[in-house]
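1. One predicted model, sequence on top.
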Amino acid sequence: MEFKEFIVDKEYENIRLDVYLSKMLLDKSRSFIQNLIEEGNAVINKISKKSNYKLKSGDKVELTIPSPAMLDLKPEDIPLDILYEDKDVIVVNKPQGMVVHPASGVYEGTLVNALLNHCTDLSGINGVSRPGIVHRIDKDTSGVLVVAKNDFAHNKLAEQLKNHSMKRVYIALAEGIIKEEEGTVNQPLARHPVDRIKIAVIKGGREAITHYKVIKRFKSSSLIECRLETGRTHQIRVHMSFIGHPLVGDPVYGYKKQRFNLNGQMLHAKVLGFVHPVTGEYLEFEAEPPEYFKKVIEILEKELPK
């Protein structure tokens, strides 16, 4: 367990508690700090406060950082589709059906288990259950992910995610015929107030922006490209459902009656581009959609009039 104490200078007056602690603890992510605050580990003048508390000059901030819980994560010999690797980052093409990191009773068969078998030098910023994980994609979404091998690389990549400079392009099959050639969904997202498994468009939620354009229209569905400006949980799935075009195969936000026998939504993270955290070189990687995705498109292609 680690204990830290700060006295707020006048220059930091009226800024949020979580922002202040992010500036004081440069080796910790904002989400890590917010979790500490939510769990009651930050007190101001002996009183527990929330992340959005506005600090006053002279406030005494006391922060307790608990020792990380020991979690016996086992390296597993699971094949990895590695697109790129050096001493700082590793870029992989995650298959559909693989969970990115252990959570909610899932401690085996994840991308993290596979990574631990491949290399031991992964960043520790996100704790023992998520070593190296900078961003995630859903279990049943396939595609490109970048993983950090050290904390410096992790922080630099996280900055790019935060300032929306990381390029992320997905392809998806949406239900229905989308009439416009392209569009933008700018709707805030938050946890559904009743069904906690779901994410929903909620006033006052976190900003979420998805740009989409139609690649091809079929008889009753549309192949689209989506570019993420933000990266919220289930963002593309919720946004497309919100405008009346849920993704084909989506068991949560899609139609109950599905034509194809799919294991999840037709969504693939096709392109990922970022500035290398150490060299400063722009890198871009592309992964073709998996076979099941291609087969569905082939079936739809054959149904179009010639």
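-> Nice, thanks for sending it over. Numbers count the residues shown, from 1 in each chain.
2. Every contact and neighbour count from this point should use C-alpha atoms.
-> Will do.
3. Now do the SS call for the closest residue to residue 69 other than its chain neighbours.
-> Spatial nearest neighbour of residue 69, excluding adjacent residues (Cα to Cα, 6 or more residues apart in numbering): residue 128 at 7.5 Å. Classification of residue 128 into helix, strand or coil gives coil, according to DSSP: H, G, I helix; E, B strand; the rest coil.
4. want to compare, so here's the second one:
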Amino acid sequence: MEHIEVRIEEQAQGERIDKVVTSYRPQWSRSQVQTWIKEGAITVDGKQIKTNYKVSAGEVVTIIVPDPVTLDVEPEEMNLEIVYEDGDVLVVNKPRGMVVHPAPGNYSGTLVNGLMAHCRDLSGINGVLRPGIVHRIDKDTTGLLMVAKNDMAHESLVNQLKAKTTTRKYKAIVHGNMPHDRGTIDAPIGRDKSDRQRMTVTDENSRDAITHFRVLERFPDFTFVECQLETGRTHQIRVHLKYIGFPLAGDPKYGPKKTLDINGQALHAGVLGFDHPRTGEYMEFEVPLPSDMETLLEQLRNK
């Protein structure tokens, strides 16, 4: 059980307690923090508070992080595409349809199961369900993920994400013909009140979200774009592109039902860059589009 104390600084004055705590440890979700508050595991100046409590400068927030629940997440031999690996980090190219980490009702066939078979020493890093996982991409998104192989690497990579110093570029096919060659979407993202499985642009219980985009190729009814993440919110690119009126092709959650023939959203995490946790050297990796997205582009070009 981890015991953490954080003194609130001036710039956090008036912020909600759950937002402050998740900014300290980005790998914690808002809902997870709110549960800990309700259970009394998070206090302010020794007193229990509500989930909507707003902090004041100088207050001391105490967080008692529960030990992770022990679950039977078994290593599974998989044919993972390892792009890079050393003693500290691993970069993997995730295929479409693969879930990154286990969840209730889905404890097998995930990337974590495959990583546990590939690296036998991941189990103690970042909890039982997410060993080594620093960030994630959605089940039906393809592309690059960085994985930490020890606590030092995990802390470094998480801090780089928090400091917005990593490079994460995605390629996407979207509905509609984008009129602008490039732009920035700066719109906060939070849970959709009408559907807890969806995210939406909202000012309520939201977190800052920034996506930069540029057009790579235009077609009559679709556009091929590159998006670069400045922040990494759940479903960020999918939500932001829908917000500006150009939803992803093949995205049943945020896009139209009538779309291109692809099994999942046409979104690929093609470029990933970060400073190596041990050497400090900047490293950048790139993988080509998956064959199904290449096929879609050829079909659009030949129409």
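-> Everything's here; your move. On a predicted model such as this, the values are computed, not experimentally measured, just so you know.
5. Drop the TM-score for these two in here.
-> TM-score for the superposed pair, counting by TM-score structural alignment, normalised by the length of the second structure: 0.87. Supporting figures: 296 aligned residues with a Cα RMSD of 3.0 Å.
6. if we can go back for a sec, where's the residue nearest to residue 69 of the first structure relative to residue 63 of the first structure, distance?
-> The gap separating residue 128 of the first structure from residue 63 of the first structure is 20 Å, by Cα to Cα, to the nearest Å.
7. More neighbours: those two, which one.
-> Looking at residue 128 of the first structure and residue 63 with other Cα atoms under 10 Å, you find the greater number of neighbours at residue 63, namely 20 against 16.
8. which residues of the first structure fall in helices?
-> Using DSSP state H, the helices assigned to the first structure run over residues 17-24, 30-38, 111-118, 151-162, 235-242, 291-303.
9. tell me the contacts of the residue nearest to residue 69 of the first structure?
-> Residues touching residue 128 of the first structure, when contacts are defined by Cα atoms under 8 Å, 6 or more residues apart in numbering, comprise 68-71.
10. Just give me the neighbour total for residue 46 of the first structure.
-> The local packing of residue 46 of the first structure (other Cα under 10 Å) involves 11 other residues.
11. do residue 89 of the first structure as well
-> Other residues lying near residue 89 of the first structure total 23 when counted by other Cα under 10 Å.
12. coming back round to it: any idea how far the residue nearest to residue 69 of the first structure lies from residue 70 of the first structure?
-> The span separating residue 128 of the first structure from residue 70 of the first structure equals 7 Å under the rule Cα to Cα.
13. do residue 3 of the first structure as well
-> 19 Å.
14. now do residue 268 of the first structure
-> Applying Cα to Cα, one obtains 33 Å for the distance of residue 268 of the first structure from residue 70 of the first structure.
15. Repeat that for residue 235 of the first structure.
-> As judged by Cα to Cα, residue 235 of the first structure and residue 70 of the first structure stand 32 Å apart.
16. Among these two, which residue is more densely surrounded?
-> residue 235 (22 against 9).
17. What's residue 275 of the second structure aligned with over in the first structure?
-> Alignment of residue 275 of the second structure against the first structure is given by TM-score structural alignment, with residue 275 as its counterpart.
18. What is the burial count for the closest residue to residue 185 of the first structure other than its chain neighbours?
-> The spatially closest residue to residue 185 of the first structure, leaving aside those adjacent along the chain, is residue 210, at 5.2 Å (Cα to Cα, 6+ apart). Burial of residue 210 of the first structure is recorded as 19 neighbouring residues (other Cα under 10 Å).
19. how far away is the aligned partner of residue 111 of the second structure in the first structure from residue 137 of the first structure?
-> Aligning on TM-score structural alignment places residue 111 of the second structure opposite residue 111 in the first structure. Summarising the geometry, the distance separating residue 111 of the first structure from residue 137 of the first structure, computed by Cα to Cα, is 11 Å.
20. What is the nearest of the contacts of residue 128 of the first structure to residue 251 of the first structure?
-> When the contacts of residue 128 of the first structure are compared for distance to residue 251 of the first structure, the smallest value, 30.7 Å, is given by residue 71; criterion: Cα to Cα.
21. got a list of what the closest one touches?
-> With contacts taken as Cα under 8 Å, 6+ apart, residue 71 of the first structure has the following neighbours: 128-129.
22. And the strands in the stretch 101-250 of the second structure?
-> Under the criterion DSSP state E, counting those that start in this stretch, the stretch 101-250 of the second structure carries strands at the ranges 142-148, 167-175, 182-186, 189-192, 195-201, 210-218, 222-229.
23. Run a quick check on residue 149 of the first structure versus residue 116, I expect a contact.
-> No: the pair residue 149 of the first structure and residue 116 fails to qualify as a contact (Cα atoms under 8 Å) at a distance of 11.0 Å.
24. More neighbours: the two, which one.
-> With other Cα under 10 Å as the criterion, residue 149 of the first structure and residue 116 differ in neighbour count, and residue 149 comes out ahead with 23 against 19.
25. Excluding chain neighbours, what is closest to residue 186 of the first structure?
-> Per Cα to Cα, 6+ apart, closest to residue 186 of the first structure is residue 209, 4.5 Å.
26. Surely the one you found touches residue 228?
-> Yes: applying Cα under 8 Å, one finds residue 209 of the first structure in contact with residue 228, separated by 6.6 Å.
27. Distance check, the most centrally placed residue in the second structure against residue 258 of the second structure.
-> In the second structure, the centroid-proximal residue (Cα atoms, centre = their mean) is residue 136; its distance is 4.3 Å. To residue 258 of the second structure, residue 136 of the second structure is 28 Å away according to Cα to Cα.
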